[in-house]
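1. sequence and predicted structure below; questions after.
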Amino acid sequence: MGIALYNTLTRRVEPLEPMTPGVVRMFVCGPTVYDLAHVGHAKTYTQFDFLARYLRLRGFKVTYAQNITDIDDKIIRRAHELGREPRDVAAEFEDAYRQDMSALGNTEVDVYARAHDHIDEIVAQVRALVDRGHAYQLDDGWYFDLSTFPGYGKLSGRTEAAEGDSVARIDENDAKRNRGDFALWKARKPGDPSWDTSLGPGRPGWHIEDTAITEALFGPQYDLHGGAVDLIFPHHEAEIAQMEAASGKEPLVRHWVHTGLLRVDGAKMSKSSGNFLTVRDALAMSDYRTLRYAFLSQQYRSSMELSVTALEQARSARRRVENFARQVDRSAQEASMAVDAAEEAWTEMLMRLDDDLDTPAALAVLFGYIREQNRSDLQPGPSAGQLLDRVNELFDVFDLEVRSADDAEIEAELVRRAELRKARDFAAADQIRDTLASRGIVIEDTADGTRWWLADDTDSDDDRDQAAPGVSADG
């Protein structure tokens, strides 16, 4: 079985079948760089980063491109507020965005394509639409004529704006032929950036840059287009109309993949709602692995709530895996049964991910494997370590480095505690226990010795079944 993903265009989960076998040309709508990236961006781009990683793991040759909208009404307004040039504002926030993506561990993008660098291609595509009778000129620029493209609406199932759409990006002009017609090229306004072209002096509309960029990179048709669900209408509908009308070929994209939205405090995040959280704010509250885990523990098509509780749960889940990693003896001899168990877990994880990138189910397989290992009398060996390495190379959510100095110190303290208990100096032994507890280290005395682990925020008996014991000492 190959990889299957939900296709927004066909409204079903279906096999990913690129135009060239084994080669995936993948485009995801990038940011408009007028402000710092927010945690909604973090969710979307982390989930597409994971998709690109997984496709590569499964043997596909992937070219992953994102556009950078560096000329737009929002950027111009922000530049005027700051008393700066729009190009400089865009460059500053593009740099900040790329730093934020790196800080999140999102490293899979091959091409960042700026609108500024594709003006010639944008103009050429608008001219093709004019020549084919799909565009017309008004006093404020050139518009796409929706009446010439009967397929408009096939992605979203509608042709009119609704509550929650990006209405700021729906161009208003009483002279438009059709209510939903959108700007392809905006005529120059005093004080705004512009280019002198055959379309007249002006600048691109928002929708046209994506199709001009993808045509330049991939041609008029390619394999996979991604973005959050709030871009389906009108943005992605406009992309389909532009490129298919300009080229006469369909479909523009074989597979449309959309991620669910992120909600904060029960509502879609926005500055006006007062629940706007930047990536930098989030990374100040939590480490990048915990954020990645929070996003990747959810099915990509689902909306999710980002909250303190969600981050605590993600941190606790990570801790259970990291505690297990401390128990692994990578140099031990192990039975074939242990090797088979680790390989079976990995194979089952891949099966779950092949089925619409079901990351929650894949992680559940990992936790099931860890639970069974913890219930075994045998110490996990090299095959368990290899499984953790494979999983983390893909997910990048666990800190698997052995903290040998800390572990040795804890072991020494547990040995000293055991000696104090044998000497019946229980007050001193309890002091060691309390000191370790203050450092987040839980210890438990058993018939087989003392075991320890790093405390979860929601520590319980079930958690201890999944959390690996650390170093043990008799006593």
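-> Arrived safely, thanks for sending. This structure is a prediction, so every number in the text was calculated from the model and none was measured.

2. rest of the way, CA atoms for contacts and neighbours
-> OK.

3. show me where the stretch 251-400 of the chain has its helices.
-> For the stretch 251-400 of the chain, the helices defined by DSSP state H, counting those that start in this stretch cover 279-285, 288-296, 308-327, 336-354, 359-375, 382-395.

4. quick one, which of those helices gets closest to residue 439.
-> Using CA to CA as the criterion, the shortest distance between residue 439 and the helices of the stretch 251-400 of the chain is 14.3 Å, found for helix 308-327.

5. and that closest one, what's buried?
-> 310-327 (16 or more other CA atoms under 10 Å).

6. what does stretch 236-254 give?
-> Using 16+ other CA under 10 Å as the burial criterion, the residues of stretch 236-254 that qualify are 236-247, 252-254.

7. swap in stretch 193-209?
-> Of the residues in stretch 193-209, those with enough neighbours to count as buried (16+ other CA under 10 Å) are 193-194, 199, 201-209.

8. ends of that stretch, what's the gap?
-> In stretch 193-209, first residue to last residue: 16 Å (CA to CA, to the nearest Å).

9. and if you look at stretch 10-28?
-> Using CA to CA, first and last residues of stretch 10-28 are 19 Å apart.

10. residues in contact with the residue lying closest to residue 329 once chain neighbours are set aside?
-> Using CA to CA, 6 or more residues apart in numbering and skipping the chain neighbours, the partner closest in space to residue 329 is residue 381 (4.8 Å). When contacts are counted by CA atoms under 8 Å, 6 or more residues apart in numbering, residue 381 is found next to 328-334, 338.

11. can I get the residues you listed in TSV with distance to residue 359 and neighbour count?
-> As requested, the contacts of residue 381 are arranged in TSV below (distance: CA to CA, whole Å; neighbours: other CA atoms under 10 Å):
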residue	distance to residue 359	neighbour count
328	24	21
329	27	16
330	26	15
331	30	9
332	31	12
333	31	11
334	29	16
338	24	18
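
12. in addition, the following structure is provided for comparison:
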Amino acid sequence: MKISSTLTGKKEEFAPADGKTVKMYVCGVTPYSAAHVGHAMSAMNFDMIRRYLEHKGYTVRYVQNFTDIDDKIIDRANRLGIPATELAERHIAEFFREMDALNIKRATVYPRATQELPKIIEVIQGLIAKGYAYVAGNNDVYFRVTKDDDYGKLSHRTLDSMVAGARVEPGVQKEHPMDFALWKAAKPGEPEWASPWGPGRPGWHIECSAMSLRHLGETLDIHGGGADLIFPHHENEIAQSESFTGKQPFARFWLHNGLLQLGEEKMSKSLGNLVTIKEALERHSADAMRLFVLGSHYRSPLKFSEESVQAADRGAERLRIAAGATSKGTGDPVDAAPFNKRFEEAMDDDFNTAQAIAALFDLAREINRGAEEARGIQKAQVTLRALAGVLGLTLKEAASHEAMDLTPLLALIDEVGEPPSAKPTALAQVMDHLIARRAALRKAKHFQLADRIRIRLGELGIALEDGPEGTKWRKAR
């Protein structure tokens, strides 16, 4: 199995340092508002990586933090007039509910910055003792970047190029523009903790170094996060951790997922251009969200659109139909081995999920063909479900779809004429037929009957949306 590391920029053979257990740290969310589908994208990508490593026989110790004290949390809590801890707790609980709905496996440990102060202070003290950090006149503590000859190795940037774009806030007492805060002295209206340098709170970067060192040790096998964290966050983590321990590398493989875009910009809370996970799950199944995200390589940026996720909904339905197909099974059984081999080869090549999913769809097609030809399909279905599970797919009907009675939709099919030869048994099958029938009626200029389909679907809570690529459907809110 080969994995591409941001640090080296090339694919390298992967095996955990101790041969059995993968130590994996992934940067988590700052819980100050509702999580959006960009967070879901990152969660699903690293969940996929974890699941495949477990599929390969490794034990994965997976640590994901919560940055539960941060400028953004403090600012929003102050605006709402509630304690920062209350705001963070509210969104952490919401985050867990949404991750469960997306079928994200729970991490081994979810450390929180506010619960790791002793380790954070220990690391800062160690850096000061070694000359890598200093206490400024205002009792802020900064990391001294000029002391670290390797600073910039992850982002492949020089200090000079960083300084050219740096901005130093007035009143900040740094030795160098790129020095970054390890400890921030207390300010009025902010939470604070006691420290050897006076009351204050930790900087963002030191939190992850301390938490990973405490829960995974001095060398990680995999450190992950979004591509927007490469600099400065992950660059600073390397500097802090390697300077504190005196050991290299801090992480053997650095994996960064591409960012989700809405239009031409990345989806983010700060830009306000986001779709929340809750909103997405009201419209689409978790499997559809998975297929949409994993249809592209985890390192690639991805553009979000309703049309793309609706296409993934239809793809998820095709896999579900194949997994639930029946056959008398008198002919030669479907051989799933070639598809299993393709899946493994794709995933062994830096987690090429697009090719792995293509193998799943080809296997599903072969199962459906086998069912039509009365061949044995049960073993192939076991393989399909198992490989889908490696990607985190459940192949179950979405809860919102399960609750929908198909009887009135089947009655509508009879009403508008030309019902299919085989009775549809799933919502997606019913909708595919009705959309095709409506298109045929419009082409034949039977507009009143075609419009009857749209109106009746609206009454049943289903909206049709006509576009350049055809007609899409969604469950109305």
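-> Happy to help now that I have it. Keep in mind that what you see is a predicted model, and the values were worked out from it rather than measured.

13. would you check the span in structure 2 matched by stretch 232-240 of structure 1?
-> Matched against structure 2 by TM-score structural alignment, stretch 232-240 of structure 1 falls on residues 230-238.

14. try stretch 9-19 of structure 1
-> Stretch 9-19 of structure 1 corresponds to residues 7-17 in structure 2, going by TM-score structural alignment.

15. contacts for that stretch, please.
-> If you take CA under 8 Å, 6+ apart as the criterion, stretch 7-17 of structure 2 is touched by 1-5, 22-23, 153-155, 221, 253-254, 350.

16. and these, which are buried?
-> If we count by 16+ other CA under 10 Å, these have these buried: 1, 3-5, 22-23, 154, 221, 253-254, 350.

17. kindly indicate which of these lies nearest residue 66 of structure 2.
-> Closest to residue 66 of structure 2, out of all of those and judged by CA to CA, is residue 23, at 17.8 Å.

18. surely the closest one forms part of a strand?
-> Yes: the assignment for residue 23 of structure 2 is a strand, going by DSSP: H, G, I helix; E, B strand; the rest coil.

19. who's in contact with it?
-> Contact partners of residue 23 of structure 2, counting by CA under 8 Å, 6+ apart, are 16, 60-62, 216, 220-222.

20. go with 6 Å
-> Contact criterion CA atoms under 6 Å, 6 or more residues apart in numbering gives 61, 220-221 as the residues in contact with residue 23 of structure 2.

21. filter the buried residues of stretch 236-254 of structure 1 down to just the ones in strands.
-> Restricting the buried residues of stretch 236-254 of structure 1 to those inside strands, with DSSP state E as the criterion, leaves 253-254.

22. may I see the buried residues of stretch 146-166 of structure 1?
-> Residues of stretch 146-166 of structure 1 classed as buried under the neighbour-count rule (16+ other CA under 10 Å) are 146, 152-153, 155-156, 159, 165.

23. closest one of those residues to residue 81 of structure 1?
-> residue 165 (25.2 Å).

24. what's the counterpart of residue 199 of structure 1 in structure 2?
-> Under the alignment defined by TM-score structural alignment, residue 199 of structure 1 is paired with residue 197 of structure 2.

25. sorry, slip of the keys, the one I care about is residue 296 of structure 1.
-> Taking TM-score structural alignment as the alignment basis, one finds that residue 296 of structure 1 is matched in structure 2 by residue 294.

26. tell me how many other residues crowd that match.
-> Other residues lying near residue 294 of structure 2 total 22 when counted by other CA atoms under 10 Å.

27. which ones are touching it?
-> With contacts defined as CA under 6 Å, 6+ apart, residue 294 of structure 2 is in contact with residue 353.

28. then the one 5 residues further on?
-> With contact set as CA under 6 Å, 6+ apart, residue 299 of structure 2 has these partners: 257-258.

29. and it, how far is that from residue 46 of structure 2?
-> Counting by CA to CA, the gap from residue 299 of structure 2 to residue 46 of structure 2 is 11 Å.

30. next: residue 216 of structure 2.
-> Plainly put, residue 216 of structure 2 is 17 Å away from residue 46 of structure 2 if you go by CA to CA.

31. same check on residue 309 of structure 2?
-> Going from residue 309 of structure 2 to residue 46 of structure 2 by CA to CA gives 20 Å.

32. kindly report the same for residue 70 of structure 2.
-> Relative to residue 46 of structure 2, and taking CA to CA, residue 70 of structure 2 is found at 24 Å.
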